[in-house]
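A.B. asks: Need a 3D model of the sequence below.
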Amino acid sequence: MTRIITALSDISADYDALFCDLWGCVHDGIRAYPAAVDALKAYRAQGGVVVLVTNSPKPRADVATQLDEFGVPRDAWDTIATSGDSARVAMFRGAVGSKVYFIGNPETDMGFFEPPRIVSDPVPIQIVPLDEAEGIVCTGPRDPLEDPDVYRAEFLYAKTKGLKLLCANPDIVVDRGERREWCAGALARLYTEMGGESLYFGKPHPPIYDLARQRLTQATGRVIEDSRILALGDGIETDIRGGSGEGLDTLFITGGLEASRFGPDVENPDPKLLHDWLMTTGLTPTYAIGRLR
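C.D. replies: Sure thing, here's the model as predicted:
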């Protein structure tokens, strides 16, 4: 049975580290949630370690800069693990070949193509037209408001060539302020449904958790047992399924992507509505809270 709590401090003493989601949990894609920031700062002040685990396709340095812009202070977190970093390592190890067709925003996502330091002999990556490609790299749709079906013709051609699609962000949608946007996961899902092969490296898949544990060990200088790590976020199919699959306790933020399901008071989810909906997902988070605070 999922226990509904009123504040992170209700349970924080039981955990040495947090694997904390960002979008919908710490910020809304435009600005920080002050109560969430205060909760993370208080947790760290008591000796806890905060690893931000995000399905952003960006390298962690770019995410840190973005957090500065959103008003998330650096004393609210210790380190960052991104889906983009996990996917970049795979790409530079040759997961989709050296000639790739890129789907994403060329103005914001080109940092994805900078070789990570941890790959000693990176495969040289060249962005090419689809008819010359050995694989596809998707950091997100070119227009996040456009229906993923617009890629169907490209994907049909790619499938006939047997191209693999590397998905840098498994999220299907995010809410940027009041606007819902499509993510790379929606395109990868379509490609898979059409018979293509999609490769995933963010939540809920294991590679990003391996990276998060590495970053946690680097930040603390010691190995923290899984029983002392709490995974939290608003994505039931990413944050909660992923954390549960890794054997971690989980905290579901009900006031994020699924806020409309649990009654009119976003801060205080209706227990029966929450229980009934969780039964349909097959998941039982350890805890739930309206907003991180």
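A.B. asks: okay, CA-based contacts and neighbour counts for the rest of this
C.D. replies: Will do.
A.B. asks: Next secondary structure element downstream of the helix ranked longest in the chain?
C.D. replies: In the chain, taking DSSP state H as the definition, the longest helix is helix 206-220. Once the chain leaves helix 206-220, the next helix or strand it forms, by DSSP states H and E, is strand 229-233.
A.B. asks: can you give me how far that next one is from the chain middle?
C.D. replies: 12 Å (CA atoms, centre = their mean, to the nearest Å).
A.B. asks: list the helices and strands that strand packs on?
C.D. replies: When contacts are defined as 3 or more CA pairs under 8 Å, 6 or more residues apart in numbering; DSSP states H and E, strand 229-233 packs onto strand 17-20, strand 249-253.
A.B. asks: Quick one: those as JSON lines, columns for mean neighbour count too.
C.D. replies: Output for the helices and strands packed on strand 229-233, formatted as JSON lines (neighbours: other CA atoms under 10 Å):
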{"stretch": "strand 17-20", "mean neighbour count": "25"}
{"stretch": "strand 249-253", "mean neighbour count": "26"}
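A.B. asks: what about residue 207, how many neighbours?
C.D. replies: By the criterion of other CA atoms under 10 Å, residue 207 has 17 neighbours.
A.B. asks: That one reaches residue 201, doesn't it?
C.D. replies: Yes: using CA atoms under 8 Å, residue 207 is in contact with residue 201, at 5.4 Å.
A.B. asks: this one next, for a side-by-side:
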Amino acid sequence: MSAKSIEHLDGIGPLAERYQVFLLDQFGVLHDGQAPYPGAVEALSALKRAGKTVVLISNSGKRARPNEDRLLKLGFAAGSWDHFVSSGEVAWRRFHEMATNGALRPGTKCLLISRDGDRTAIEGLPFVLAETGQDAELVLISASEGDRQDLDHYRRLLAPAAARQVPCFCTNPDRIMLTAVGPRFGAGEIADLYESLGGSVTRIGKPYPAIFDAALALAGEPERGDVVCIGDSVEHDISGGNGAGIATALVLSGILAGISDLAAIFDEQQAWPTYITGSFSFR
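C.D. replies: Sure, this is the predicted structure:
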């Protein structure tokens, strides 16, 4: 694919005429973490009124329910999506299965890297929280406080675990996150740091297949030609959609807002969207 073959749209209206199943990112498409983007609440409801299957697919380290509760608080209508798949939910179910079949020992000491002390990522799992990397037996990176801490903070915390080759899981592979003070480094950047310190990381979320497989399963295993993935990240949404064999639409309201040289990003990531639109609005 090349830049010449990418179709530019004014909104998602034409997509509703062409596709039945919509896999939608949330941060950067529906909202910025603080408020919905103009037209997004109405557009999401319009897709459901049009009879579309809507699956929200997010690189959030939190489980599905806390994410859905936040959308309701932001003003999105209950029932305007069918399913919510977060990388945190996929990871939780994987850990739960490991605990059930004995692959995860009860009382495993987990160093949880989260935000605002949030522990929902491990609730109901047989983990004991580790205070530092010194005694951790597993590291779980579910979120970043990159707007409050610098990378050196995480380097000091993680270096002892990385030196001992403690297995690490990252349930939010996004390297950049939107915050009230602008873009800051995300959990994916912390995972990269862990690898630079000598540790190894298993990443769960977009662009990796497991989260797309989970979303498509919930949508009823539709024909791939009936599905479009809409997101604001070339690295995660567009690359992941390309890998899943589905159409993709890049929204320029999130981390790429104001970026002029999109072609360079497509070439760097070796991922190209089917469509580009300025916003997630029903036009």
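A.B. asks: picking that back up, common neighbours of residue 207 and residue 201 of structure 1, please.
C.D. replies: Common contacts of residue 207 of structure 1 and residue 201 (CA atoms under 8 Å, 6 or more residues apart in numbering): residue 86.
A.B. asks: so how far is the first residue of stretch 43-62 of structure 1 from its last?
C.D. replies: End-to-end distance of stretch 43-62 of structure 1 (CA to CA, to the nearest Å): 24 Å.
A.B. asks: tell me the contacts of residue 214 of structure 2?
C.D. replies: 85, 90.
A.B. asks: Which residue of structure 1 is paired with it in the alignment?
C.D. replies: The equivalent of residue 214 of structure 2 in structure 1 is residue 211 (alignment by TM-score structural alignment).
A.B. asks: Kindly provide the distance from its match to residue 285 of structure 1.
C.D. replies: Taken as CA to CA, the span from residue 211 of structure 1 to residue 285 of structure 1 is 22 Å.
A.B. asks: mind listing what the most centrally placed residue in structure 2 touches?
C.D. replies: Among the residues of structure 2, the one closest to the centroid is residue 59, at 1.4 Å (CA atoms, centre = their mean). When contacts are counted by CA under 8 Å, 6+ apart, residue 59 of structure 2 touches 86, 87, 88, 171, 172, 173, 174, 205, 206.
A.B. asks: Recalculate using a threshold of 10 Å.
C.D. replies: 25-27, 85-89, 142-143, 170-174, 187-188, 204-207, 211, 236-237 (CA atoms under 10 Å, 6 or more residues apart in numbering).
A.B. asks: corresponding residue for it in structure 1?
C.D. replies: Aligned by TM-score structural alignment, residue 59 of structure 2 pairs with residue 55 of structure 1.
A.B. asks: tally of neighbours for the nearest residue to that match once chain neighbours are set aside?
C.D. replies: Spatial nearest neighbour of residue 55 of structure 1, excluding adjacent residues (CA to CA, 6 or more residues apart in numbering): residue 83 at 4.6 Å. Neighbour count for residue 83 of structure 1, taken as other CA under 10 Å: 29.
A.B. asks: about what we covered before: please tell me how far the match of residue 214 of structure 2 sits from residue 53 of structure 1.
C.D. replies: As for residue 211 of structure 1, its distance to residue 53 of structure 1 is 9 Å (criterion: CA to CA).
A.B. asks: Ok, residue 204 of structure 1 next?
C.D. replies: Distance, residue 204 of structure 1 to residue 53 of structure 1, by CA to CA: 11 Å.
A.B. asks: Now list whatever residues contact both of the two.
C.D. replies: With CA under 10 Å, 6+ apart, residue 204 of structure 1 and residue 53 have common neighbours residue 239.
A.B. asks: Neighbour count: these two, which is higher?
C.D. replies: More crowded of residue 204 of structure 1 and residue 53, by other CA under 10 Å: residue 53, with 27 against 24.
A.B. asks: That one and residue 242 touch, don't they?
C.D. replies: No: counting by CA atoms under 10 Å, residue 53 of structure 1 sits too far from residue 242 to count as a contact (11.1 Å).
A.B. asks: residue contacts, residue 28 of structure 2?
C.D. replies: Counting by CA under 10 Å, 6+ apart, residue 28 of structure 2 makes contact with 36-37, 177-178, 231-233, 251-257, 279-280.
A.B. asks: Going by the alignment, it corresponds to which residue in structure 1?
C.D. replies: In structure 1, residue 28 of structure 2 lands on residue 24 (TM-score structural alignment).
A.B. asks: Same check on residue 153 of structure 2?
C.D. replies: Per TM-score structural alignment, residue 153 of structure 2 is aligned with residue 150.
A.B. asks: Nice, that's everything, thank you.
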